[in-house]
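In: Got a predicted structure plus its sequence, pasted below:
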Amino acid sequence: MTPAWPRLLPAAVALAALIFGQDALSLAPNRLMPGVPLPAREVLPGWAWLLLPLLALGTAPWRHAPIAASAALLVLLAALGAAAAGLLEGAAPAARATLGATAWVALGATAALVFWPGQRRLLAAALLALGLGALAWGGVLDGLSLAVEFRARREAVGAALLTHLWLSLAALALALALASVLALAGLASTRLTGFLDALLGGVQVVPAIALFGLLVPLLAALLGVFPGLRAAGFGAIGATPALIGIALYLSLPLLRALRTGLTATDPAVLQAATALGMGRGRMLAWVRLPLGLPHFLGGLRVAAVQAVGLVTLGGLVGAGGLGALVFEGMAQFATDLILLGALPVVALALAVDAGLGVLERRA
């Protein structure tokens, strides 16, 4: 059982933000204009202070603490939604009730309690997702500006999410194929190890934006020499440079994980396998790969989370995905549109990390 005192800090931050903060919500004339900040103590309904006992349970030294924190987060969201609906009563149709810095600090601190390492964390996350769905379906959050922006762009957000997932999986698969070939080549010839590390390590120090920028003219020149590639679906902008650039970034952690897993087998085990008449292929499939699985999954976990984040930058080269919403929001100075692209990226990264973390621990 983990001690309770470290969890007191995020709970204290959440309460301090709600009690002393001055901008839990802001009422703006439209989606682009700044609003009038309003403190939580003035706009939240009285039942919102159910947070106090729930946060206390969320910091208690028991295994259900993350579930109590999840309930506290849902109560806080429902209270903010009710407050936003109250502010919009009698306001102009274009008026927006936007979450302020105080609300985001309180929500983030409470979410930290939900995802705090320990027991019942995944169950708490699942209950939180169900609760969010119930609040959205019941219209509790409809008054919040972020929900209004989502309703206006529901189809675009859904398409961007699917594109983001596809790009992440495709880049990860491409990087895994490249890393597997390089790992096997390094296993056959140790001289290649240093060269491959230096080559892929050099890619890591290049900023992603610069790498994408370099790939665009290089691919344009390549397509000029081989126009048939364009007919096959390749392009100088769009998914092609994004996938190549992201795969290059992901290859190094995958290569190191594969190499560590392939070389981690006890020499005595390899000698026994050789004595049984196993060749290199059977030894790789039946001995090295199964014994190196924990290392493989560790590298895959890191690379998968990186893929979800790096695909966001693919919006800069026309690859689409949630990054396109983020950059569109930046161009319009629309905070809600930025969050509409950024928040799903954070949720995807957390979900991927948690899911692969479970597989890694079991392996």
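Out: All right, it came through fine.

In: can we go C-alpha only for contacts and neighbour counts from here?
Out: Will do.

In: can you give me the helices for the stretch 101-250 of the chain?
Out: 101-114, 121-137, 145-152, 154-188, 191-204, 208-225, 228-231, 239-263 (DSSP state H, counting those that start in this stretch).

In: Name the residues of the second one that are buried.
Out: Of the residues in helix 121-137, 121, 122, 124, 125, 127, 128, 131, 132, 135 count as buried by neighbour count, 16 or more other C-alpha atoms under 10 Å.

In: any idea of the angle that helix forms with helix 145-152?
Out: If you take axes from the mean of the first three to the mean of the last three C-alpha atoms, to 10 degrees, helix 121-137 sits at 70 degrees to helix 145-152.

In: Tell me which other helices or strands helix 121-137 touches.
Out: With contacts defined as 3 or more C-alpha pairs under 8 Å, 6 or more residues apart in numbering; DSSP states H and E, helix 121-137 has these neighbours: helix 65-88, helix 101-114.

In: who's in contact with the last one?
Out: By C-alpha atoms under 8 Å, 6 or more residues apart in numbering, the surrounding residues in contact with helix 101-114 are 7, 10-11, 13-15, 17-18, 21-25, 40, 55, 58-59, 65-67, 69-70, 72-73, 76-77, 121, 124-125.

In: Make a ChimeraX selection of the buried ones in those.
Out: Burial among the contacts of helix 101-114 is assessed by 16+ other C-alpha under 10 Å; the matching ChimeraX selection reads:
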select :7,10,11,13,14,15,17,18,21,22,23,24,25,40,55,58,59,65,66,67,69,70,72,73,76,77,121,124,125
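
In: Could you check how far stretch 4-16 is from the centre of its chain?
Out: 24 Å (C-alpha atoms, centre = their mean, to the nearest Å).

In: contacting residues around that stretch?
Out: With contacts defined as C-alpha under 8 Å, 6+ apart, stretch 4-16 is touched by 55-56, 58-61, 105-110, 112-113, 116.

In: ok, and here's another one to check against it:
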Amino acid sequence: MIPALAAIMALLLPLGFIGVAPNRLLPGEGVSAMAAMGFWLVVPVALLGLGAWRRLPGWAGAAAAGLAVVAMLGLAGMAAAERLADLAPAARASFGAGFWVAVAAGLALVAMRGAWMGLAVAAGAVMLWWLGWLDRLSLVVEATARADALRAAIWTHLALAGAALALALLVAVPLAWAGFRRPRIGAVMGAALSGVQVVPAIALFALLIPLLAALLRAVPALREWGLGAVGWLPAVLATAAYLALPLWRSLSGGLAAADPAAVQAAEAMGMTEGRILVEVRLPLALPVFAGGLRVAVVQAIGLVTLGGLVGAGGLGALVFEGLSQFATDLMLLGALPILVLALAADTLARAAETRLRRPA
């Protein structure tokens, strides 16, 4: 435990725990962990040390690391309120590098020793926010000021990701079946879908704008359906293009993974190809397909962020607005929900995949 405490102190103490600035645009002055927390610094450091102590049971280590994360969050909020008490209303206090290093260490210990404790950490953070301990932190100030826009951005982000995933499935399913029935077609489709992955995502998003503009000029009636060269359409099309490959590969692999003996038995029973597909191949392919679907879901949530560059809205719009203003907390306001959504989607998809792989 002593080496773990020494390593944590060496990482935490030299770095600024919070930063205090006259407003959200100007660089702030770093406040060290010792200056920000004083004697209370012992609490999160000791808890992190307990979390890293191998002799402690896994659940206890995860609980200690989770409490350390919540404690650091609460102490950061208290330090921010104290530092801003005598400053102008425009002054901001944001998380410093030391805070992020310590929180990353705590969350890594939680993930290693008991990932379920992550829910307790999230509940603790919500409780601190509800009690008002975090109100003076710049990230919370941004979230409060933009609460309606943030909620709308989250729903837009999920809608764009869902639309892209649905479109990718509509493309990948028939292509996978055609490639399974005719391997030569499958080889061509695989090469074409793999070629899309080579194109940088930003370049593909940008390339679709003039292509869609040309299409809309040639067929003006499409504009009456709400289609445009900028907005949700290029974001959905570009994201779906990237999602098609993992979905196609998992479907193709799943269809090919069916036990030949089971297929022959079904043929001997007089089943048609359609019945064999529905009753034999697809049930056996579901565990393999679930893995590809998990990758595609997480990829969709991440890639749709670039839709903010083409006017699609969503959380990407907040991220790029923060980048344009050099406002770190505004960037985090968009980036952190993306991270949470991706982790939640991955957790749910992983649970479904595990259940499908489990023998009946």
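Out: Right, received. Where do you want to start? All values derive from a computational prediction rather than experimental measurement.

In: Would you pull the TM-score for this pair?
Out: After superposition, the two chains reach a TM-score of 0.93 (TM-score structural alignment, normalised by the length of the second structure), with 352 aligned residues with a C-alpha RMSD of 1.7 Å.

In: so can I have a markdown table of the helices and strands packed on helix 121-137 of the first structure showing distance to residue 201 of the first structure?
Out: Putting those into a markdown table (distance: least, C-alpha to C-alpha, whole Å) gives the following:
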| stretch | distance to residue 201 of the first structure |
| --- | --- |
| helix 65-88 | 39 |
| helix 101-114 | 33 |
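
In: returning to that earlier point: would you mind finding the most buried of the helices of the stretch 101-250 of the first structure?
Out: With neighbours defined as mean count of other C-alpha atoms under 10 Å, these peak in mean count at helix 239-263, which reaches a mean of 24.

In: The second structure: matching residues for that one?
Out: Using TM-score structural alignment, helix 239-263 of the first structure lines up with residues 232-256 of the second structure.

In: What's the average distance for that stretch when superposed on the first structure?
Out: Compared with the first structure after fitting, stretch 232-256 of the second structure deviates on average by 0.4 Å (mean C-alpha distance after the TM-score superposition for the first structure).

In: For the contacts of stretch 4-16 of the first structure, work out which two are farthest apart.
Out: Using C-alpha to C-alpha, the pair of those lying farthest apart is 61 and 105, separated by 23.6 Å.

In: what about residue 294 of the second structure, how many neighbours?
Out: Number of residues near residue 294 of the second structure (other C-alpha atoms under 10 Å) recorded here: 22.

In: Would you agree it is in contact with residue 350?
Out: Yes. If you go by C-alpha atoms under 8 Å, residue 294 of the second structure and residue 350 touch, sitting 6.8 Å apart.

In: which residue lines up with residue 320 of the second structure in the first structure?
Out: Using TM-score structural alignment, residue 320 of the second structure sits opposite residue 327 in the first structure.

In: mean shift between the host helix or strand of that match and the second structure?
Out: Element membership of residue 327 of the first structure [criterion: DSSP states H and E] is helix 322-332. In the superposition with the second structure, the average deviation recorded for helix 322-332 of the first structure is 0.6 Å (mean C-alpha distance after the TM-score superposition for the first structure).

In: OK, contacts around the alignment partner in the second structure of residue 143 of the first structure?
Out: Under the alignment by TM-score structural alignment, residue 143 of the first structure pairs with residue 136 in the second structure. Residue 136 of the second structure makes contacts with 77, 80, 81, 84, 92, 93, as judged by C-alpha under 8 Å, 6+ apart.

In: can you pick the most crowded of the residues you listed?
Out: Sorting the contacts of residue 136 of the second structure by how many neighbours each has (other C-alpha under 10 Å) puts residue 93 first, at 29 neighbours.

In: That one should be in a strand, yeah?
Out: Yes. Judged by DSSP: H, G, I helix; E, B strand; the rest coil, residue 93 of the second structure forms part of a strand.

In: In the first structure, what sits opposite residue 161 of the second structure in the alignment?
Out: Counting by TM-score structural alignment, the partner of residue 161 of the second structure is residue 168.

In: Please name the residues that touch that match.
Out: Contacts of residue 168 of the first structure (C-alpha under 8 Å, 6+ apart): 304, 307, 308, 311.

In: how much space between it and residue 319 of the first structure?
Out: 11 Å (C-alpha to C-alpha, to the nearest Å).

In: sec struct for residue 19 of the second structure, please.
Out: Taking three-state DSSP, the label given to residue 19 of the second structure is strand.

In: Relative to residue 177 of the first structure, how far out is whatever residue of the first structure lines up with it?
Out: Counting by TM-score structural alignment, residue 19 of the second structure corresponds to residue 26 in the first structure. Residue 26 of the first structure sits 49 Å away from residue 177 of the first structure, going by C-alpha to C-alpha.

In: With residue 27 of the first structure instead?
Out: Per C-alpha to C-alpha, residue 27 of the first structure is found 51 Å from residue 177 of the first structure.

In: Tell me the residues of the first structure aligned with stretch 195-211 of the second structure.
Out: Alignment of stretch 195-211 of the second structure against the first structure: residues 202-218, by TM-score structural alignment.

In: Check stretch 85-93 of the second structure too.
Out: Counting by TM-score structural alignment, stretch 85-93 of the second structure corresponds to residues 89-97.

In: distance between the ends of that stretch?
Out: Terminal residues of stretch 89-97 of the first structure are spaced 11 Å apart (C-alpha to C-alpha).

In: cool, stretch 34-42 of the second structure as well?
Out: 9 Å.

In: List the contacts of that stretch.
Out: Under the criterion C-alpha under 8 Å, 6+ apart, residues 13, 17, 18, 33, 75, 76, 79 lie in contact with stretch 34-42 of the second structure.

In: need those residues in TSV with distance to residue 285 of the second structure, can you?
Out: Below are the contacts of stretch 34-42 of the second structure laid out as TSV (distance: C-alpha to C-alpha, whole Å):
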residue	distance to residue 285 of the second structure
13	52
17	50
18	50
33	53
75	50
76	49
79	54
